[in-house]
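Novice: could you look at this predicted model? Sequence included:
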Amino acid sequence: MNAPILITVYDRLESLNKCIKSIIRCPESLSSTLYIASDAPYKPEDTEKVSMIRDYIRSIKGFQKVVLLDSKVNIGSYNNLHSNMKYILNIHDNVIFIEDDNVVNDNFLSFMNGSLAAYKNDGKIKFVCSYLFPDCAPKSKHDIFLWSGFSPWGFATWRESWKEINFDNDSLYEKNHSIKNALKLWFIDPSSLGVLMEDIQGKVKATDVRICYNLILLSGYSVFPKRCVSVNRGHDGNGEHKSNNDIYIKQKLSAINPIIQSNLTVEKRIAIYMFFHRLNLKNIYHLIKFLIIDVKARVLAR
């Protein structure tokens, strides 16, 4: 039985349409239930856009079932994801999540469903991710590998794995704070430490960084393909975070159909690729700033 698919959306109709069209090209879509969580307007001027989104969702064909989860009040992207993940995982054993600005290849559902079935009893595997950052593909003879990182741009998980993740940033960071854990996070992805500090300060709600931090604490892993089966097309300046980055806009979507195998290995080289790909002066600054703040806090606590 195929896992249900969840997409969260606000007001980007064109992006959602491209996402849906790409998923429909997967043969498994016809036997899959699609949930689309539509958040309510944040501003009055967004009402028409949200209404058009919901009308479009009601017209979608190509799936076994399409379920519109329409919020009556605006809850924001973080709560739109988490409340509906909880809802779906109360009904189903697993779920596949894809952002509304992601595009997938024809083998996306095959890879995600196959991995969910193959690794459901492997306690160290918590997530299946479909996206890999540009220029970070490991030179491996296998199509898939394990890594202690995480990508939100297409992922799947199981009910029990999701329950293991502590998303409360106060208890997550305060009870488990250490320079060792922060350095581990920085070496997984140098850009994440700056987001971590903003998350601790309450400036953002960073699901991906919280998951990465949990994976460190749990000694857990995510399954990744060595080439992307999904890409993010939302870095055009129109998304929630208004980013505009040609690296992601121009990233090619591979046609890979990853062969799922047992006895997966931890790809240590990916850590090196990721580290140098994401390393820059800004991320070094965040590391130094974090260490200074930590030292000051320890001195004042004496």
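Specialist: Yep, it's here.

Novice: from now on I want contacts and neighbour counts done on CA atoms only, so please keep to that.
Specialist: Will do.

Novice: how about the strands of the stretch 201-302 of the chain, start to end?
Specialist: All strands of the stretch 201-302 of the chain, identified by DSSP state E, counting those that start in this stretch, fall at 221-225, 230-232.

Novice: can you say which of those is nearest to residue 75?
Specialist: Residue 75 sits nearest to strand 230-232 of all those, at 23.3 Å, using C-alpha to C-alpha.

Novice: figure out which of the strands of the stretch 201-302 of the chain is closest to residue 163.
Specialist: Nearest to residue 163 among those is strand 221-225; the distance by C-alpha to C-alpha comes to 15.3 Å.

Novice: in terms of secondary structure, what does that closest one contact?
Specialist: Here strand 221-225 touches strand 125-129, strand 144-147, going by 3 or more C-alpha pairs under 8 Å, 6 or more residues apart in numbering; DSSP states H and E.

Novice: and residue 123, how many neighbours?
Specialist: A count of nearby residues for residue 123, using other C-alpha atoms under 10 Å, gives 11.

Novice: report the contact partners of it.
Specialist: Counting by C-alpha atoms under 8 Å, 6 or more residues apart in numbering, residue 123 touches no other residue.

Novice: distance of it from residue 164?
Specialist: 11 Å (C-alpha to C-alpha, to the nearest Å).

Novice: what does residue 193 give?
Specialist: 22 Å.

Novice: same question for residue 299.
Specialist: Using C-alpha to C-alpha, residue 299 is found at 33 Å from residue 164.

Novice: pasting the second one now:
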Amino acid sequence: MTNITAFDTPILLITFNRLDTTKEVFYKIREQKPKKIYLASDAARSDKKGEDLKVSSVRKFLLDNIDWECDVKTLFQEKNLGCNHGPHSAISWFFEHEEKGIILEDDCLPSTSFFSFCDTLLEYYNDDLRIFTIGGFNFLENTNNSDNTYFFANFPVTWGWATWRNRWQKNINTIENFGDINQELELKNLVEDSIVSNFIINNAKSAYKDEVDAWDFLWIFNSYINNALSIVPNKNLIQNIGFGVDSTHTNGSHENKIFAYHELDKPISHPKSLISDRYYDNFIYKEVFNWKGLSEKLFDASHIFKVIKNRIISK
């Protein structure tokens, strides 16, 4: 008999070698009993002794614990793709089958409200191509002085998020034509000299050249060149539990880096206008990615020295 409480929106879970965090995220997914679940797992790195056993244990746990009626699809890699190509290939595979869906990595622990939040907004903004990302994470809770459930930002955060196939296809097109797009933007920036755009372009270029092992810099770039907006909940709906020695990018101390998640206590209230919150975007650029605005750079001795040095070398 079909379970009438089953969750309709497809969910992609991207995993690797961490069984402890995977269990926590999976148990939250299992509460929803999704009708469709996609399990993507990168392979162990050849130079990491014993990692193949960790990866196998994660895969076995997932398959052994799907105890509700659902359609299960798996993408278990045989060779390690890394944090750039691994998640990217998993998301592309997901959208080969689905028109929209929720994406969780093995260290992004969602609140129960996160699922209904994404489900509602995937439907609400289905035909509004200005929206690329429905995010569940908020670095700055309750700073947006509004009674609305969420606000808009230019910078997408993908610690628990949702999107649509047609937006992801734009990302594929962006990557395939990255060279030409980047050349146009660099010429444009010779005139504008935009600090933020240079920051986004340089990070995307590094990801495109595999100089940095991170998939989301190209998604950020894709949002930027399409003037897209990202949704940010006023209350944080995702807790990143990935800080630790086994993580690839968040292997520092847990201190001051754990953001609690919350549940929504009232029906979703939508903003009346689609305008990005510049304060939030600036906080992300400055505090999370450590870029400095022009006014700060004018009084930064190290930056002044760097500029003078570059100009001397270029002469």
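Specialist: The structure has been received and is ready for your questions. These numbers were taken from a predicted model, which means no experiment stands behind them.

Novice: most tightly packed of the helices and strands packed on strand 221-225 of structure 1?
Specialist: strand 125-129 (a mean of 27; mean count of other C-alpha atoms under 10 Å).

Novice: give me the buried positions along stretch 216-225 of structure 1.
Specialist: 216, 220-225 (16 or more other C-alpha atoms under 10 Å).

Novice: against residue 245 of structure 1, how distant is the residue nearest to residue 134 of structure 1 when sequence neighbours are not counted?
Specialist: Excluding its sequence neighbours, the residue lying closest to residue 134 of structure 1 (C-alpha to C-alpha, 6 or more residues apart in numbering) is residue 251, at 6.8 Å. The spacing between residue 251 of structure 1 and residue 245 of structure 1, counted by C-alpha to C-alpha, is 10 Å.

Novice: just give the nearest non-adjacent residue to residue 22 of structure 2, would you?
Specialist: Excluding its sequence neighbours, the residue lying closest to residue 22 of structure 2 (C-alpha to C-alpha, 6+ apart) is residue 106, at 4.8 Å.

Novice: tell me if I'm right that that neighbour and residue 20 touch.
Specialist: No. The criterion here is C-alpha atoms under 8 Å, and residue 106 of structure 2 misses it with residue 20 at 9.1 Å.

Novice: neighbour count winner among those two?
Specialist: Using other C-alpha under 10 Å as the criterion, residue 106 of structure 2 and residue 20 rank with residue 106 on top: 25 against 13.

Novice: neighbour count: residue 299 and residue 164 of structure 1, which is higher?
Specialist: residue 164 (13 against 9).

Novice: so what's the counterpart of that one in structure 2 up against?
Specialist: Aligned counterpart of residue 164 of structure 1 in structure 2: residue 170 (TM-score structural alignment). Residue 170 of structure 2 makes contact with residue 222, according to C-alpha under 8 Å, 6+ apart.

Novice: let me see the ranges of the helices in structure 2.
Specialist: Per DSSP state H, structure 2 carries helices over the ranges 19-32, 51-64, 82-97, 112-124, 165-176, 178-192, 195-208, 216-225, 278-283, 294-297, 301-314.

Novice: ok, average deviation of the third one from structure 1?
Specialist: Superposing on structure 1 places helix 82-97 of structure 2 at an average distance of 1.8 Å from its equivalents, by mean C-alpha distance after the TM-score superposition for structure 1.

Novice: check the gap between the nearest residue to residue 264 of structure 1 once chain neighbours are set aside and residue 159 of structure 1 for me.
Specialist: Nearest non-adjacent residue to residue 264 of structure 1, counting by C-alpha to C-alpha, 6+ apart: residue 145, 5.8 Å away. Counting by C-alpha to C-alpha, the separation of residue 145 of structure 1 from residue 159 of structure 1 is 22 Å.

Novice: who are the contact partners of the counterpart of residue 106 of structure 1 in structure 2?
Specialist: Correspondence of residue 106 of structure 1 to structure 2, assessed by TM-score structural alignment: residue 112. By C-alpha under 8 Å, 6+ apart, the contact list for residue 112 of structure 2 reads 28, 263.

Novice: run through the residues that contact the residue nearest to residue 22 of structure 2.
Specialist: Neighbours of residue 106 of structure 2 in contact, by C-alpha under 8 Å, 6+ apart: 13-16, 18, 21-22, 25, 242.

Novice: let's see 10 Å
Specialist: By C-alpha atoms under 10 Å, 6 or more residues apart in numbering, the contact list for residue 106 of structure 2 reads 13-26, 41, 159-160, 240-242.

Novice: check residue 26 of structure 2 too.
Specialist: Going by C-alpha under 10 Å, 6+ apart, residue 26 of structure 2 touches 13, 61-62, 65-66, 104-106, 109-110.

Novice: relative to residue 53 of structure 1, how far out is the aligned partner of it in structure 1?
Specialist: Alignment note: residue 26 of structure 2 maps to residue 20 in structure 1; criterion TM-score structural alignment. Noted for residue 20 of structure 1: a distance of 12 Å to residue 53 of structure 1, by C-alpha to C-alpha.

Novice: nearest residue to the middle of structure 1?
Specialist: residue 152 (0.9 Å; C-alpha atoms, centre = their mean).

Novice: pretty sure residue 246 of structure 2 sits against residue 54.
Specialist: No. Using C-alpha atoms under 10 Å, residue 246 of structure 2 is not in contact with residue 54; the gap is 11.1 Å.

Novice: between these two, tell me which one has more neighbours.
Specialist: Counted by other C-alpha under 10 Å, residue 246 of structure 2 and residue 54 do not tie: residue 54 has more neighbours, with 15 against 11.

Novice: counterpart of that one in structure 1?
Specialist: Taking TM-score structural alignment, residue 54 of structure 2 has residue 49 as its aligned residue in structure 1.

Novice: I figured that match hits residue 11, correct?
Specialist: Yes. At 5.5 Å, residue 49 of structure 1 counts as touching residue 11 under the criterion of C-alpha under 10 Å.

Novice: what is in contact with the two at once?
Specialist: residue 41.

Novice: what's the counterpart of residue 133 of structure 2 in structure 1?
Specialist: Residue 133 of structure 2 maps onto residue 127 in structure 1, by TM-score structural alignment.

Novice: distance of that match from residue 201 of structure 1?
Specialist: 27 Å.

Novice: thinking again about what came up before, next step: the contacts of residue 26 of structure 2 restricted to strands.
Specialist: Per DSSP state E, strands hold the following members of the contacts of residue 26 of structure 2: 13, 104-105, 109-110.

Novice: compile the residues you listed into CSV and extend it with columns for distance to residue 312 of structure 2 and neighbour count.
Specialist: Shown next, in CSV, are those (distance: C-alpha to C-alpha, whole Å; neighbours: other C-alpha atoms under 10 Å):
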residue, distance to residue 312 of structure 2, neighbour count
13, 50, 26
104, 48, 22
105, 46, 23
109, 50, 28
110, 51, 27
